[in-house]
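A.B. asks: Need coordinates for the below:
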Amino acid sequence: MDTVKKATYIRVSTEGQNTGRQEEIIQGKAYIEKISGRIPFKERKQGSKLLKDVANKEINYVIVEDINRLGRDTFDIVETINTLVKQDCTIEIVRHGLKSKKNGKDDFFFTLMTGIMASLAEMDYMSNREAQRQGIAVAKIKEVYQLHAGKGKMSNEKYLEQHSDIIEMLNDGKSIRNTAKIVKKSKSTVQRVKSFIEKQKECSFKGV
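C.D. replies: Okay, here's the model as predicted:
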């Protein structure tokens, strides 16, 4: 029986984000990087290194917290999974309790579910990005957003840029509490950003 050589891939989007929560799942060698999820997996420094180590048979079991760690969109995620599977590498997705192999054999259910989840992840991301884009457009028309009472004004575009880390976490489906913990900002700040995005989305739908 082949020796299991595990590795864990961890990614967060910005330098300001903490990898601590994902580090709780680490087994074996850890590949950790802070890079935008919109960069193809094979073009990431640690992503490409992981693929190379798998190809060289140094790793044969890869663990990730969620499927969206493996690529920027449906095609990229599926391509990454297929590349690993072709190298006889087992993939474990912790959040959903999925493994690409069961009893040493490829699991059809894993292939089916990861394809569906990759598509849903991309659809959710694009939907949130479009809402954000519309919010920025509305913000430009309105010119200014009152950030805090008595603390001056800031353009909506600058406001969204300043809190891009919060927006990405919310787009990933994280709760207000978890987002605040990950980006190290207060829950009230996260709530304000969330409310602002929803307000801009509502305004855009109304054609404001």
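A.B. asks: contacts and neighbour counts: CA atoms only from here.
C.D. replies: Noted.
A.B. asks: Would you map the strands across the chain?
C.D. replies: 6-12, 29-34, 61-64, 90-93, 98-99, 101-102, 105-106, 145-146, 153-154 (DSSP state E).
A.B. asks: Mind jotting down where the helices sit in the chain?
C.D. replies: With helices called from DSSP state H, the chain shows them at 20-23, 45-55, 74-86, 108-142, 156-162, 164-171, 176-183, 187-205.
A.B. asks: Compute the inter-axis angle for the last one and helix 108-142.
C.D. replies: Going back to what we said before, that points to helix 187-205. Put simply, helix 187-205 runs at 80 degrees to helix 108-142, going by axes from the mean of the first three to the mean of the last three Cα atoms, to 10 degrees.
A.B. asks: before we move on, the earlier item: with mean neighbour count added, can I get the helices of the chain in JSON lines?
C.D. replies: JSON lines is the format used below for the helices of the chain (neighbours: other Cα atoms under 10 Å):
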{"stretch": "helix 20-23", "mean neighbour count": "14"}
{"stretch": "helix 45-55", "mean neighbour count": "18"}
{"stretch": "helix 74-86", "mean neighbour count": "18"}
{"stretch": "helix 108-142", "mean neighbour count": "16"}
{"stretch": "helix 156-162", "mean neighbour count": "17"}
{"stretch": "helix 164-171", "mean neighbour count": "20"}
{"stretch": "helix 176-183", "mean neighbour count": "18"}
{"stretch": "helix 187-205", "mean neighbour count": "17"}
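A.B. asks: and this one, so I can compare the two:
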Amino acid sequence: MKVKYVRWSTLQQKPSRQLLDANSFDKVLAEQASGTVPFAERSKGKELLALITNRKVTELYVEELSRLGRNTRDILHTLDICEDNGVCVHVQNMGICSLVNGKPNTTFKMFSHLMSVIAEQEKENILERTTFGRIAARNRAVVFGRKVGTHENKAEFLKKDKSKAILKYLDGIHSIREVAKLTDTSAATVQKVKKIAAELQLL
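C.D. replies: So this is what the prediction gives:
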């Protein structure tokens, strides 16, 4: 089966460009998810991995490598799963694929490692730009976050992809620092998730 995976990060973004060739595939898996969420923790990512490990997929197409994620280790792990199950991965914006005549493409391996590092670096650049933007906005007295007098429901907070990823590692084995590193979050966020989960008797 020929599958295309489509991901966009925010509700403000539109996946239309990635879906222009949707009719060319047997199946299109599309979702709105942060690239920092591990691939296996995403709804469509999980579905795709199940299809791959069950040998239902022969070719996987992504518009660019960063659609798989913005964490080098996670991207390479996903590509390894594809290779182990005979799936040829096509990165469309670069016109390159992981298999040539059924054999691993060494050029793709070098390229994918480089591009995954670039994708992760771009994530850091985005965070840096966001931070500077917030500082500049605060200097202009712009207020961020929820409206004054409102609060986020605790259960809703734990339903977020990032919170669910953190909960997976709150098993009493991993330290707060380790969980933060594994999920690409801050220790403060991990502490918040842990506190709320404990209050709701989920731990």
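A.B. asks: Put together CSV for the strands of structure 1, with distance to residue 191 of structure 1 on each row.
C.D. replies: Below are these laid out as CSV (distance: least, Cα to Cα, whole Å):
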stretch, distance to residue 191 of structure 1
strand 6-12, 21
strand 29-34, 24
strand 61-64, 28
strand 90-93, 29
strand 98-99, 32
strand 101-102, 41
strand 105-106, 43
strand 145-146, 15
strand 153-154, 17
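A.B. asks: nearest to residue 118 of structure 1, of those?
C.D. replies: Evaluated over the strands of structure 1, closeness to residue 118 of structure 1 peaks at strand 90-93, with 12.1 Å, by Cα to Cα.
A.B. asks: Report how many residues lie close to the residue mapped onto residue 72 of structure 1 from structure 2.
C.D. replies: Using TM-score structural alignment as the criterion, residue 72 of structure 1 maps onto residue 70 of structure 2. Using other Cα atoms under 10 Å, residue 70 of structure 2 has 27 neighbouring residues.
A.B. asks: Run through the residues that contact the residue lying closest to residue 70 of structure 2 once chain neighbours are set aside.
C.D. replies: Counting by Cα to Cα, 6 or more residues apart in numbering, residue 70 of structure 2 lies nearest to residue 120, which is 4.5 Å off, once chain neighbours are set aside. Shown in contact with residue 120 of structure 2 (Cα atoms under 8 Å, 6 or more residues apart in numbering): 70, 71, 72.
A.B. asks: Between the residues you listed, which sits nearest residue 169 of structure 2?
C.D. replies: Looking across the contacts of residue 120 of structure 2 and measuring by Cα to Cα, the closest to residue 169 of structure 2 is residue 71, at 17.3 Å.
A.B. asks: re the thing from before, could the helices of structure 1 go into a markdown table alongside distance to residue 94 of structure 1?
C.D. replies: Formatted as a markdown table, the helices of structure 1 follow (distance: least, Cα to Cα, whole Å):
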| stretch | distance to residue 94 of structure 1 |
| --- | --- |
| helix 20-23 | 10 |
| helix 45-55 | 18 |
| helix 74-86 | 15 |
| helix 108-142 | 12 |
| helix 156-162 | 31 |
| helix 164-171 | 18 |
| helix 176-183 | 17 |
| helix 187-205 | 26 |
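A.B. asks: Nearest to residue 7 of structure 1, out of these?
C.D. replies: Taking Cα to Cα, helix 45-55 is the member of the helices of structure 1 nearest to residue 7 of structure 1, at 8.4 Å.
A.B. asks: Pipe the contacts of residue 120 of structure 2 into JSON lines and attach distance to residue 38 of structure 2 per row.
C.D. replies: What follows is these, written out as JSON lines (distance: Cα to Cα, whole Å):
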{"residue": "70", "distance to residue 38 of structure 2": "9"}
{"residue": "71", "distance to residue 38 of structure 2": "8"}
{"residue": "72", "distance to residue 38 of structure 2": "11"}
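A.B. asks: Identify the residue nearest residue 32 of structure 2 in space, chain neighbours excluded?
C.D. replies: Using Cα to Cα, 6+ apart and skipping the chain neighbours, the partner closest in space to residue 32 of structure 2 is residue 8 (5.0 Å).
A.B. asks: Can you tell me the closest non-neighbouring residue to residue 33 of structure 2?
C.D. replies: Looking at residue 33 of structure 2 with Cα to Cα, 6+ apart, the closest residue is residue 9, at 5.1 Å.
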